[in-house]
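*Asks:* Let me see the structure of the following:
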Amino acid sequence: MATDRFDVTIVGAGPAGLSAALVLGRAHRKVLVCDSGTPRNWASKAIHSYLSRDGIDPTEFREQARSELARYSGVVIKDVEVTELKRAVDHGFEATLGDASRVLSRKVLLATGVLDHLPPLPDIEAFFGTSVFQCPYCDGWEMRDRPVAAYGKRQRGFEMARALTAWFDDIVLCTDGAPGLSEKELEQLRQNGIELRAERIERLEGDNGQLQAILFRNGERLPRTALFFDMPASEQSTLAQALGCAVTSQGRIKCGQYESTSVPGVFAAGNIIGDVQLAIVAAAEGARAAFGINRALTREDFDAPNRGGAE
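*Replies:* Sure, this is the predicted structure:
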């Protein structure tokens, strides 16, 4: 039997989930935050473009956030995965947790985030987060004015190479096989001084996470100090699909006002809704969702005062 009741269950404890918990905690709501411990930025050394927190270590950011949330007695954080989420028999939702316990809540916020797929290159994990990155807005400034590579095929590779021109002059687009680009795109690369290398990549070369060169299978060596890639990312959780949330043509959760999904009572925030992929944007989305959630709860309680509230 589900024993604990909350106003809101937040699935995910990144910037979106923690930000929502703060707003809801300050609104006297009883909130459960479930943290599976798999942050997208697991390899990152710093969070950037976050006003007043620029350059903060992601672990320190999460610790500070949890410390702030500890001031609000209604906010409970559990280091546990939500394995199942469904409509409760009476109203609201029932969540089954990884420790086999079950909880009830009136609303749900999905902030489960995504996981990046790394390029299929040997030992690339050793460079990821130090000299191999997926976001120039996050790490481009630190690598600025150095010789870099963009990795990606077709439109993804082209878009990444074009984006990098804001930070770099020496850019080589490595497609690791047939580029799949139009003549117009190839000409645009040439006009902007971006070299195209379609040879298959053997491996990355470097020491202590610092990229030094890209080695091709034909034996050639391309000196580079950083690589930015554009690869698909996948959702960390299938809870949204299980609940029946509508998705966009890109596979992201479709949201309406205040990050509400197509399923009444379910909200979504952070990278899973496919907006600008910055921590500060995810936090803002979490705050917006929390506002919408609290507004909905308040209106329900106002209309039926004997029915609302977590026990």
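
*Asks:* all contacts plus neighbour counts: C-alpha atoms, from now on.
*Replies:* Will do.

*Asks:* Give the burial count for Ala233, as a bare number.
*Replies:* Neighbours of Ala233 under the rule other CA atoms under 10 Å: 15.

*Asks:* With Arg190 instead?
*Replies:* Residues near Arg190, counting by other CA under 10 Å, number 12.

*Asks:* pretty sure it belongs to a strand, no?
*Replies:* No. Looking at Arg190 with DSSP: H, G, I helix; E, B strand; the rest coil, it is helix, so not inside a strand.

*Asks:* how near is it to Leu222?
*Replies:* 18 Å (CA to CA, to the nearest Å).

*Asks:* So Ser67 versus Glu60, what's the distance?
*Replies:* Ser67 is 10 Å from Glu60, by CA to CA.

*Asks:* Val172: neighbour count?
*Replies:* 21.

*Asks:* What's the separation between it and Glu202?
*Replies:* Look at Val172 and Glu202: by CA to CA, they are 16 Å apart.

*Asks:* Before we compare anything, build this one as well:
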Amino acid sequence: MTTFSRIEPLGFDPTIPNAARVYDYFMGGKDNFAADREAARKALELAPELPMMCREGRRFLDRVVRHLAAQGIRQFVDVGCGLPTQGNTHEIAQAAAPGSRVVYVDNDPVVVAHARALLETTENTAVINADMRTPEQILGHPRLKELIDLDRPVAVLLLFMLDRIPEDDLAAGIVRCFRDAVVPGSHLAIGHSVSDLRPEATAGLADLFQTNGMISGHRHRAQQRTKADVERLFEGLSIVEPGVVYVPFWRPDHPGETTGATRIWTVGGIGRKDG
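*Replies:* Model (predicted):
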């Protein structure tokens, strides 16, 4: 049995780089501070493709949610939502299937406050403050239970968040907890950066993030997981075609237009829970 650790609340300190704000900077947003921009610039020296990867990750989210809506899913739990940007989960889901219910989860209270102001625009959308390392608290959160019926199929989105869990058993335990809590017909989507293509860059970034304290309250791996490691996270689930692949190649809208795809070292896929 996996034991999930107690999580201390994160505080707000603009002098310490924050992953959500660095991502915002890469996406061209304005919700970032000097420390975030400096950390981002150092990261770009190691991996100048990072902004392109962030954009590809957002496109992957869009395709995943549209696919799940086409499969009849009307409930979504977006774990680790980060700062709002364009094309958020509820916008995609509710455009594809009006009435879809979406619960966003983040462990940063500042991110949650910002997200509530911008994302809770309908009665079918909520933002809760919880940590993915305590999935049982997410699943038992009163606000989630108001919107999400766990006796009906649900999609759990773990997109580019398990990267921040250094322990393999804990990452697998998080996935297993969500998998066991949902009913057959539910889906889990995972996106994850991997070390296969750019081991020097991913090792350098891990060292940079550790030095800068970018992920406050988290410890870090010396090297990212491999694609094979990510595939193992889908244990007990039926992987939806085309499998766990580099994200530009996951059901692209225009298969012939994958410019720069070979520079993307993030993989993703969807697992379906069968009966």
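
*Asks:* Mind checking the TM-score on these two?
*Replies:* With the length set by TM-score structural alignment, normalised by the length of the second structure, the two chains reach a TM-score of 0.31; 132 aligned residues with a CA RMSD of 5.7 Å.

*Asks:* what about Glu231 of the second structure, helix or strand, and which?
*Replies:* Glu231 of the second structure belongs to helix 227-232 when assigned by DSSP states H and E.

*Asks:* With Leu158 of the second structure instead?
*Replies:* Per DSSP H and E: strand 155-159 holds Leu158 of the second structure.

*Asks:* helices or strands up against that strand?
*Replies:* strand 75-79, strand 187-193 (3 or more CA pairs under 8 Å, 6 or more residues apart in numbering; DSSP states H and E).

*Asks:* Buried ones in the helix or strand just after it, by neighbour count?
*Replies:* Counting by DSSP H and E, the next helix or strand C-terminal to strand 155-159 of the second structure is helix 168-181. Of the residues in helix 168-181 of the second structure, those buried by neighbour count under the rule 16 or more other CA atoms under 10 Å are Leu170, Ala171, Ala172, Gly173, Ile174, Val175, Arg176, Cys177, Phe178, Arg179.

*Asks:* Helix 168-181 of the second structure versus strand 187-193: what angle between them?
*Replies:* 160 degrees (axes from the mean of the first three to the mean of the last three CA atoms, to 10 degrees).

*Asks:* now the angle between strand 155-159 and helix 168-181 of the second structure, please.
*Replies:* 160 degrees.

*Asks:* At which residues are the helices of the first structure located?
*Replies:* Using DSSP state H, the helices of the first structure run over 15-25, 58-69, 136-143, 154-164, 183-191, 239-243, 279-303.

*Asks:* between the ones you listed, which one is nearest to Val103 of the first structure?
*Replies:* When the helices of the first structure are compared by CA to CA, helix 239-243 sits nearest Val103 of the first structure, at 15.4 Å.

*Asks:* Check which helices and strands that closest one sits against.
*Replies:* Where contact means 3+ CA pairs under 8 Å, 6+ apart, helix 239-243 of the first structure is packed against strand 82-87.

*Asks:* and the helices and strands packed on strand 155-159 of the second structure as a markdown table, adding mean neighbour count?
*Replies:* Conversion of those to a markdown table gives the following (neighbours: other CA atoms under 10 Å):
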| stretch | mean neighbour count |
| --- | --- |
| strand 75-79 | 25 |
| strand 187-193 | 25 |
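
*Asks:* Distance to Arg66 of the second structure added to the ones you listed, as JSON lines?
*Replies:* Below are those laid out as JSON lines (distance: least, CA to CA, whole Å):
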{"stretch": "strand 75-79", "distance to Arg66 of the second structure": "12"}
{"stretch": "strand 187-193", "distance to Arg66 of the second structure": "12"}
